[in-house]
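Engineer: Quick one: sequence and predicted model below, then my questions.
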Amino acid sequence: MTDANRTTAPLVGEAMKKAAVAWISVPGGPALALWCVHLEEALLVVSGPGEQAAPGLADATRAQVTLRGDHGGRIVTWPADVTRVTPGTEQWETVAPLVAAKRLNAPGPAADLAARWAADGCALNRLAPTGEQLAGTALPADSLAEPPRETPAVRATRKPLHLHRVRRR
């Protein structure tokens, strides 16, 4: 389906306009909270060296996007077609500076940031709705909670050898 023939559901369109962070999952991977920018009826996500980590997104053709409200509740979940914006193309020259201008805490001007993305091999991906909505109109029967992922930052705490008593004089 081409972008010209695709219609975005009103709920998806409004949620994308207000989104600064989206939960994005590629097939076989967990959902990750990623910074995004809404532009031309799609979400744009930058990942790679010096930017956010999004394993598998740069090579994916499909993804699932979940947008949440101000209080953390899910608004809508929809499937997306993923296309990578290639440096040096007309689309890159148009889109990359606009995305770089929205990047918070960016070091230097937007043009320099977009040039760094191209030089470092960062992926600028465009996630466009496929036109079908997965969830959002009905509440799920289960909690949708996932177990915590393994990480080296978590470790078991040891109990102290002695419990100290404070002596009063």
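Structural biologist: That came in fine, so what should we check first?

Engineer: Only C-alpha atoms from now on, for both contacts and neighbour counts.
Structural biologist: OK.

Engineer: report the longest strand in the chain, please.
Structural biologist: What stands out as the longest strand in the chain, according to DSSP state E, is strand 74-85.

Engineer: What is the subsequent helix or strand relative to that strand?
Structural biologist: helix 90-102 (DSSP states H and E).

Engineer: and here's the other structure:
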Amino acid sequence: MERTTTASPADFLDRALVEESAKKSGLLWVQPAGQPHARPLWHAWHDGAVIVVGDGAEQPLHGLAAGTTATLTVRSKDKGGRLVTFPATVTAVAPGTPAWDGAVEELKGKRLNAPDTDTIGDRWARECRILRLEPAGPLAPHPDGALTATPVPTPATTRKPIPAGLPKLLFKKKQKR
């Protein structure tokens, strides 16, 4: 007898949370498996997965490669706080396929200040990679701690006494003529 797995209502709610948060956020943090730090990437949500374009003249995709996994953290667009963290499998989208065309259309709308909006798909096909990061597994629990790190020691400083005349310049009242 063949065993079938059924998804629980919690699985559907988790999937909906991932999709909705990824659609509304313009930035997510991606930590490829084996990498010590997460990096911010702009993205789009398309056909059930996060899609990113990078390398070439676009954002660097350090450590992301087809066949690997990554941990994605989606942030709130308005407050910038962590919404959800989940594992994802990484696959490459091949140029010239229907999946490529759909991904380019979604990403093109999210790409700000592109120098070549009309021919961006051709440039991406020549120079860049489009990767599909599909959710794979349960959501990660929210961390208990603050996740803050101690700053790296440095002799650099930005604190100096303000010039004596600065308050007069800033708070000078306009004289009536």
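Structural biologist: That came through, no problem. Fair warning: this is a prediction, and the values are worked out from it, not measured in the lab.

Engineer: TM-score them against each other, please.
Structural biologist: Overlay of the two chains. TM-score (TM-score structural alignment, normalised by the length of the first structure): 0.74; 146 aligned residues with a CA RMSD of 2.6 Å.

Engineer: about what we covered before: how much does the longest strand of the first structure stray from the second structure?
Structural biologist: In the superposition with the second structure, the average deviation recorded for strand 74-85 of the first structure is 0.7 Å (mean CA distance after the TM-score superposition for the first structure).

Engineer: What is the equivalent residue in the first structure for Leu27 of the second structure?
Structural biologist: Under the alignment (TM-score structural alignment), Leu27 of the second structure pairs with Val21 of the first structure.

Engineer: mind checking how far stretch 103-117 of the first structure is from the chain centre?
Structural biologist: Centroid displacement of stretch 103-117 of the first structure relative to its chain, using CA atoms, centre = their mean, to the nearest Å, is 18 Å.

Engineer: Ignore what I typed, I meant stretch 133-151 of the first structure.
Structural biologist: Distance, centroid of stretch 133-151 of the first structure to centroid of chain: 16 Å (CA atoms, centre = their mean).

Engineer: Buried by neighbour count: which residues of that stretch qualify?
Structural biologist: Buried residues in stretch 133-151 of the first structure, counted by 16 or more other CA atoms under 10 Å: 133, 136.

Engineer: the longest helix in the second structure is where?
Structural biologist: helix 9-24 (DSSP state H).

Engineer: Now whatever residue of the second structure lines up with Ala106 of the first structure. Nearest residue, chain neighbours left out?
Structural biologist: Under the alignment by TM-score structural alignment, Ala106 of the first structure pairs with Ala114 in the second structure. Spatial nearest neighbour of Ala114 of the second structure, excluding adjacent residues (CA to CA, 6 or more residues apart in numbering): Ile120 at 7.8 Å.

Engineer: how close does Glu146 of the first structure get to Thr86 of the first structure?
Structural biologist: Relative to Thr86 of the first structure, Glu146 of the first structure is positioned 34 Å away (CA to CA, to the nearest Å).

Engineer: Ala58 of the first structure and Leu39 of the first structure: what is the separation?
Structural biologist: From Ala58 of the first structure to Leu39 of the first structure the distance is 18 Å (CA to CA).

Engineer: what about the residue nearest to the spatial centre of the second structure, which SS state?
Structural biologist: The centroid of the second structure falls nearest to Leu28 when counting by CA atoms, centre = their mean (2.4 Å). What DSSP: H, G, I helix; E, B strand; the rest coil gives for Leu28 of the second structure is strand.

Engineer: Could you check how far the closest residue to it other than its chain neighbours is from Thr154 of the second structure?
Structural biologist: With sequence-adjacent residues excluded and distances taken as CA to CA, 6+ apart, Leu28 of the second structure is closest to Val74, at 4.7 Å. Plainly put, Val74 of the second structure is 31 Å away from Thr154 of the second structure if you go by CA to CA.

Engineer: between these two, which one's more packed in?
Structural biologist: More crowded of Val74 of the second structure and Thr154, by other CA atoms under 10 Å: Val74, with 24 against 6.

Engineer: For the equivalent of that one over in the first structure, identify the helix or strand it belongs to.
Structural biologist: By TM-score structural alignment, Val74 of the second structure lines up with Leu67 in the first structure. With secondary structure defined by DSSP H and E, Leu67 of the first structure is part of strand 62-68.
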